[in-house]
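*Asks:* for reference, the sequence and a predicted model appear below.
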Amino acid sequence: MLRVRDAHAPRLLILSASYGAGHDQVAHAVRDAVLRLCPAADVPVWDFFAAFVSPWLNRAVQRLYLTSIKHWPQGYGLFYRLTGDIRPDSPFQRWLNSLGADRLLGAVTRYRPDAILCTFPTPAGVLSEWKGRGRVRVPLYTVITDHTVHSQWIHPHVDVYFVSSPEVARGVSGRGVDPARVIVTGIPIRGGFREIPDPQRAREALGLDPRLPVVLVMAGAFGALGGVPQIVATLMRVPRPLQAVVVAGRDRALAARLEALVRQSPVPMRVFGYREDVPVLMGAADLLITKAGGVTTSEALAAGLPMIIYRPIPGQEEANTAYLVAHGAALRARNAEELGTAVADLLARPERRAAMARAAWALARADAAERVARVILAGLAGGTGEPSAGDRADGRGGGEARSGTGAPGPGHGSRRRPGRGGPAVGSAAREERAPAPDGPSHEGRTGVAPGSAGEQGAALAEGREWVGRPGQTVALRGDGA
C-alpha cells in the first residue's frame, strides 16, 4: 500500500517538470497550501517528462537547458523568440502535444483526479488536446511561472490560468483567452514567506556579523546564474563595508571554485550549497543579486528585498527583468562594472533601498499558493471555482487577487468540451479503466522515494492500479497483489 486515504477526499493532480527548480517549487507550494486547507486531499506531484516521455531524454534536455543558459544564452533566447507565437493548431504544437500523451492519459484515467493543475506548459498542451477530444473532462488549471507570457502556455482547453500580475493577465487575454478565465494570484511560493524573519535573528541563525550590511547572491538551484565568480570578485572591490552570502545551489564544482575565491577575499563571505531556508537568507539580506527566475524574484518581492538582476538571459528572464525594473523593485546590471556601481550606490543610499523595498512589497503576493488552492478547492467542493469580483482579471473588480499586500511588511525598514470516443476522465464513465500504458520501470525516473505520493504517476503509467470504491480506502496494488 502506497497511501491510505478517504476515497471521498478530493484528488488534485499536479504536473510539473524539472527544468530549473521553479516549476517544481510552484507545484509543491500549491500542494502544501491545498493540504493546509484540506488535509484529507490527495495531491500527487508528477514529473511529466521523467514519468511519461523518456527518462534519458529528460536528463538530456535538462543538461542542454542548463548548458545553453550558462554558456550560450543567445541561442536559448533565439529559441524562445522563434517559439513565442506558435499557434495551438500548428504542426509543431500538435507534435509537442503528442509527447507522452497516451501514457499520461492512461495514468490519469487510472488515478481519476477531480482536477489537474500544470506548472509547466507541455503537459497542459497534452491534456488540452485530450480535453478537446472529450477524453479528459475534469477542470484543467495552469500556473504561469513568470512575469511574462509565452505562446507555449496558451492552450484552448485550459479552464483557468493563474498569473503573476495584471500585465500578464492582459498578455494572456491578448492571445485570445477569455479574461474571465484568468486570475491574478501571483506566482506561488513557499509558505515561509508569509512571515519573514527579523534581520537580526536571521543573521544570528546564519552566523553573520550583525553590524555589516548583507549582500546575498543566489545562483539558482543548479548554479545557472552566469558569471558568479565575477560577481564575487566584483564584491571584493566594492568600496563600501559589506559581507556577502553566496548560494551556489547544487553545482558542487561552482561551490568549490567559490570557496577557493573567498579564502582570498578581504570581504567577509560565506558560500553555501543548496538551501531550503530561503526566507531566512532573504530576511538577513539588504540586497539580492540574482538571475531573473519567476519564483526567486517573487520570493524577493515577498521579502521586500531590493534586487540587482545580473546579466539576464534573453527570453523570459529579460521580460521578467523589464517588469521588475519598470516597477522600481530591481536594477539591471549587464556586466561586472555596472554591478559594482549598483551595489556601491545602493549600500550608500539606504533611502533608495527603502524605496525599492516599498516597490517590491507593492508587487508582492506571498499568499499566492493559498489563493490558487482556494479557487481549485472551491470548484471541487461544488462551487464554481471562479474568482470573486476582486480576483478577476477581466476588468471586473480590479483584475487582481490580493490581500494584505502592498504595504511594508516585516523585516528591513530600508527596504469541458465533448469529443470523440473512449471513456473520459471526469465523465460518467470514470469507473472504467483504460489499458495500462507500456513503459519502463519507474526506478531512477521519477526522482521520488518508493512509497511517496510522487510514485503514483509512474506506477499508474506502468499498469499498477489505484483500486477502491466510495467508502473504502485506496491503495496502490502491483501485479501480484
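*Replies:* On my side now, so go ahead.
*Asks:* from here on, contacts and neighbour counts on C-alpha atoms
*Replies:* Will do.
*Asks:* which parts of stretch 76-87 are buried?
*Replies:* Y76, G77, Y80, R81, I86, R87 (16 or more other Cα atoms under 10 Å).
*Asks:* contacts for that stretch?
*Replies:* For stretch 76-87, the surrounding residues in contact (Cα atoms under 8 Å, 6 or more residues apart in numbering) are Y65, S68, I69, F92, Q93, H150, S151, Q152, I313, P314, G315, Q316.
*Asks:* these two touch, right, F272 and A248?
*Replies:* Yes - the criterion here is Cα atoms under 8 Å, and F272 meets it with A248 at 6.1 Å.
*Asks:* which one's more surrounded, those two?
*Replies:* The neighbour count for F272 versus A248, taken as other Cα atoms under 10 Å, is higher for A248 (27 against 16).
*Asks:* I'd say the more buried one and G273 touch.
*Replies:* Yes - A248 lies in contact with G273 (Cα under 8 Å); the separation is 5.0 Å.
*Asks:* mutual contacts of those two, please.
*Replies:* With contacts taken as Cα under 8 Å, 6+ apart, A248 and G273 have A255 as neighbours in common.
*Asks:* what about the strands in the stretch 151-300 of the chain?
*Replies:* Ranges of strands in the stretch 151-300 of the chain, per DSSP state E, counting those that start in this stretch, are 160-163, 182-184, 214-218, 243-247, 269-272, 287-290.
*Asks:* quick check: which of these has the most neighbours on average?
*Replies:* When neighbours are counted by mean count of other Cα atoms under 10 Å, the highest per-stretch mean among those falls to strand 182-184, a mean of 29.
*Asks:* which residues does the nearest residue to F52 once chain neighbours are set aside contact?
*Replies:* Residue nearest to F52 in three dimensions, not counting chain neighbours: G100, with 4.9 Å by Cα to Cα, 6 or more residues apart in numbering. Counting by Cα under 8 Å, 6+ apart, G100 touches F49, F52, V53.
*Asks:* helices of the stretch 201-350 of the chain, residue ranges please.
*Replies:* Counting by DSSP state H, counting those that start in this stretch, the segments of the stretch 201-350 of the chain that form helices are 228-237, 252-262, 278-284, 294-303, 316-326, 336-348, 350-363.
*Asks:* would JSON lines of those helices with mean neighbour count be doable?
*Replies:* Putting the helices of the stretch 201-350 of the chain into JSON lines (neighbours: other Cα atoms under 10 Å) gives the following:
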{"stretch": "helix 228-237", "mean neighbour count": "19"}
{"stretch": "helix 252-262", "mean neighbour count": "16"}
{"stretch": "helix 278-284", "mean neighbour count": "25"}
{"stretch": "helix 294-303", "mean neighbour count": "26"}
{"stretch": "helix 316-326", "mean neighbour count": "20"}
{"stretch": "helix 336-348", "mean neighbour count": "18"}
{"stretch": "helix 350-363", "mean neighbour count": "23"}
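*Asks:* put this beside the first:
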Amino acid sequence: MGRRILIVSASMGAGHDAVAAELAERLRSGGHLTVCVDLLDLLPPGAGRGLRAVYRTTLRRCPWAYGAVYSAFFRDRGDPGDRNNWAPGTGPLAAVLEPRLRSVVERWRPDALVSTFHQAAQVTGRLRSRDGVCPPSTVVVTDFAVHRQWLHPGNDLHLCLTEAAAARVRATTGRPAEVCGPIVPPAFASVGHENPRGQSSRWTREFARRGPGRPPVLISAGAWGVGHGLTETALLLAGAGHIPVLLCGRDERLRDRAAMLPGVLALGWVEDLPDLMAASSALVDNAAGQTAQQALAAGVPVVGYRPIAGHGAEGVSEMAAAGLTEHAADEMALVRSLDRLVRPGPDRDRQVAAGRAVFTVDAAGLVA
C-alpha cells in the first residue's frame, strides 16, 4: 500500500528542487503519494523571495561575505566527530519555520517527511524531536561536503552521496546514515558519453559546425550564472583548442556578454542537458552541485576550477578527494587536466568509471 510522503525543499538555485522533483517522481512510480513543499513559501509574504535575492546577490557580488557566513555557521569548529562542534536547530529561521511546517504536517498527515535542503533538515529535526505527531524524517544530503547545518539528531535517517559523508553524519549525530549516491534523472545515465544518441544530436552537429576536432567543454555556472572569472575561463579554453560552452543558467546578462566572445558558445537554460552532455567531452565545474553530479552519471569527466565560496569550495575539494573529479588550482593545471581527460585514454576511463560507481542504490527505495 502506498504511503503519503511530504518532501521539503527550497528554491535556492535549482539543485535542491531538482533532487526533490526526481525523488518525488520515483516515489510516485512506486505507488506512493507525494507532495513537494518549498520552505521559502512557508515564510511570511515576501520574506522567502527577499531571502533568495539576498543569497543570490551575495554569491554574485560579495562572495567573501558568504564565505564568512559559511565559516561561522556551517563549517565544523574542530573535530568533525565532536558533537559539541554544532548546535542543532538554534537558528532563528528554523524557529520561525517550525510552527509553519507543523501546520502543513497536521493538515496533510504524511506518513513520512523528506528534506532536500539543509534548513529543512533543521526544521524537521526540531519537529521530530519535540512533537509526538511528527512522522519519521529522512534527510537527503545533496552536498558532497556535509556541513553542520545538515545535521540534526531529531531526524531518523540521513542519505548521503558517499560513505565518507555518511560516516561524518553518524559520528556527529549518533544517528543512522546510509549511502545512496546522487539523485539525478535516469536520462543522464542512459545517454552516456559513448551513447549513439549523442552522435546524431543537434549538439553534435552544432559542435562539428563550430570546430571539427575541437573538444566541446561545458563550463557550469548553476541556475543563477554564478562564478568568478567565467568569461575568462571560456576564453582560456577557446585559446587552448576547445569549444567552450558556457552554461549561463537564467542569467541573460552573462549570456549576452559571453556571446560576444570569439569561439565561445553561450547558452541559457538548457532543457535537453542530457543530450548536451552526451555530446560534450568534459565539464568545468565550480560548485559540486547537480550539474557536476549529472555529469558523473553521463560519463563526462569533471574538473573543479575557481569554486564559489563556502559549500562550493568544500564540495569541489571533497569530490576531488574521493577520486571522482580533478581540482585545478590554476589556469595551467586546468588546461593540463582537460588535455588528459577530453580524449580516450586511461585517465579518462578511470574518472568515468569512478563517477558512475558512486550511484549505488535507489534513494526512493530507502525513503519508502
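*Replies:* Thanks, I have the structure now. Everything numeric in this text was worked out from a predicted model, so none of it was measured.
*Asks:* any idea what the TM-score is?
*Replies:* Scored against TM-score structural alignment, normalised by the length of structure 2, the superposed chains reach a TM-score of 0.87; 354 aligned residues with a Cα RMSD of 2.5 Å.
*Asks:* quick one on the thing from earlier: and for F272 and A248 of structure 1, which residues touch both?
*Replies:* Common neighbours of F272 of structure 1 and A248, counting by Cα under 8 Å, 6+ apart, are A255.
*Asks:* count the residues that sit near the equivalent of G125 of structure 1 over in structure 2.
*Replies:* Here G125 of structure 1 is matched to Q122 in structure 2, going by TM-score structural alignment. Q122 of structure 2 has 30 neighbouring residues, counting by other Cα under 10 Å.
*Asks:* separation between the residue positioned nearest the centre of structure 2 and D251 of structure 2?
*Replies:* Central residue of structure 2 (Cα atoms, centre = their mean): G289, 2.5 Å from the mean position. Distance of G289 of structure 2 to D251 of structure 2, computed by Cα to Cα, to the nearest Å: 18 Å.
*Asks:* just V37 of structure 2 next, same as before
*Replies:* To D251 of structure 2, V37 of structure 2 is 25 Å away according to Cα to Cα.
*Asks:* what of G225 of structure 2?
*Replies:* Applying Cα to Cα, the value for G225 of structure 2 to D251 of structure 2 is 5 Å.
*Asks:* re earlier: among the helices of the stretch 201-350 of structure 1, which comes closest to P213 of structure 1?
*Replies:* Among those, the nearest to P213 of structure 1 by Cα to Cα is helix 336-348 (7.7 Å).
*Asks:* which helices and strands sit right next to that closest one?
*Replies:* Here helix 336-348 of structure 1 touches helix 228-237, strand 307-310, strand 330-333, helix 350-363, going by 3 or more Cα pairs under 8 Å, 6 or more residues apart in numbering; DSSP states H and E.
*Asks:* dump those into JSON lines; add distance to N320 of structure 1 as well.
*Replies:* Compiled in JSON lines, those are given as follows (distance: least, Cα to Cα, whole Å):
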{"stretch": "helix 228-237", "distance to N320 of structure 1": "20"}
{"stretch": "strand 307-310", "distance to N320 of structure 1": "10"}
{"stretch": "strand 330-333", "distance to N320 of structure 1": "10"}
{"stretch": "helix 350-363", "distance to N320 of structure 1": "13"}
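*Asks:* surely F207 of structure 2 is in contact with P216?
*Replies:* Yes - using Cα under 8 Å, F207 of structure 2 is in contact with P216, at 6.9 Å.
*Asks:* which neighbours do the two have in common?
*Replies:* Residues touching both F207 of structure 2 and P216 by Cα under 8 Å, 6+ apart: I243.
*Asks:* re the thing from before, tell me the contacts of the match of G125 of structure 1?
*Replies:* P88, G89, A94, Q149, W150, L151, H152.
*Asks:* just put those residues in CSV and tack on neighbour count and distance to A357 of structure 2.
*Replies:* Output for the contacts of Q122 of structure 2, formatted as CSV (neighbours: other Cα atoms under 10 Å; distance: Cα to Cα, whole Å):
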residue, neighbour count, distance to A357 of structure 2
P88, 21, 33
G89, 22, 34
A94, 20, 35
Q149, 22, 27
W150, 25, 24
L151, 27, 26
H152, 29, 28
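*Asks:* just the helices in the stretch 1-150 of structure 2 please.
*Replies:* Secondary structure of the stretch 1-150 of structure 2 (DSSP H, counting those that start in this stretch): helices at 15-29, 47-61, 63-73, 92-108, 118-130.
*Asks:* deepest-packed of these, please.
*Replies:* Of those, the one with the most neighbours on average (mean count of other Cα under 10 Å) is helix 118-130, at a mean of 24.
*Asks:* now do that helix against helix 15-29, angle only.
*Replies:* Here helix 118-130 of structure 2 runs at an angle of 60 degrees relative to helix 15-29 (axes from the mean of the first three to the mean of the last three Cα atoms, to 10 degrees).
*Asks:* burial check on W203 of structure 2, number of neighbours?
*Replies:* Using other Cα under 10 Å, the number of residues around W203 of structure 2 comes to 19.
*Asks:* and it, how far from L39 of structure 2?
*Replies:* Separation of W203 of structure 2 from L39 of structure 2 (Cα to Cα): 36 Å.
*Asks:* ok, F207 of structure 2 next?
*Replies:* Between F207 of structure 2 and L39 of structure 2 the distance is 40 Å, computed by Cα to Cα.
*Asks:* more neighbours, the two?
*Replies:* More crowded of F207 of structure 2 and L39, by other Cα under 10 Å: L39, with 22 against 19.
*Asks:* next one: the more buried one from H16 of structure 2, what distance?
*Replies:* 11 Å.
*Asks:* show me whatever sits in contact with both of the two.
*Replies:* Residues touching both L39 of structure 2 and H16 (Cα under 8 Å, 6+ apart) are S9, A10.
*Asks:* still on that earlier bit, in terms of neighbours, single out the busier of G225 and D251 of structure 2.
*Replies:* Using other Cα under 10 Å, the more surrounded residue of G225 of structure 2 and D251 is G225, with 24 against 18.
*Asks:* hang on, the more buried one packs against C248?
*Replies:* Yes - using Cα under 8 Å, G225 of structure 2 is in contact with C248, at 4.7 Å.
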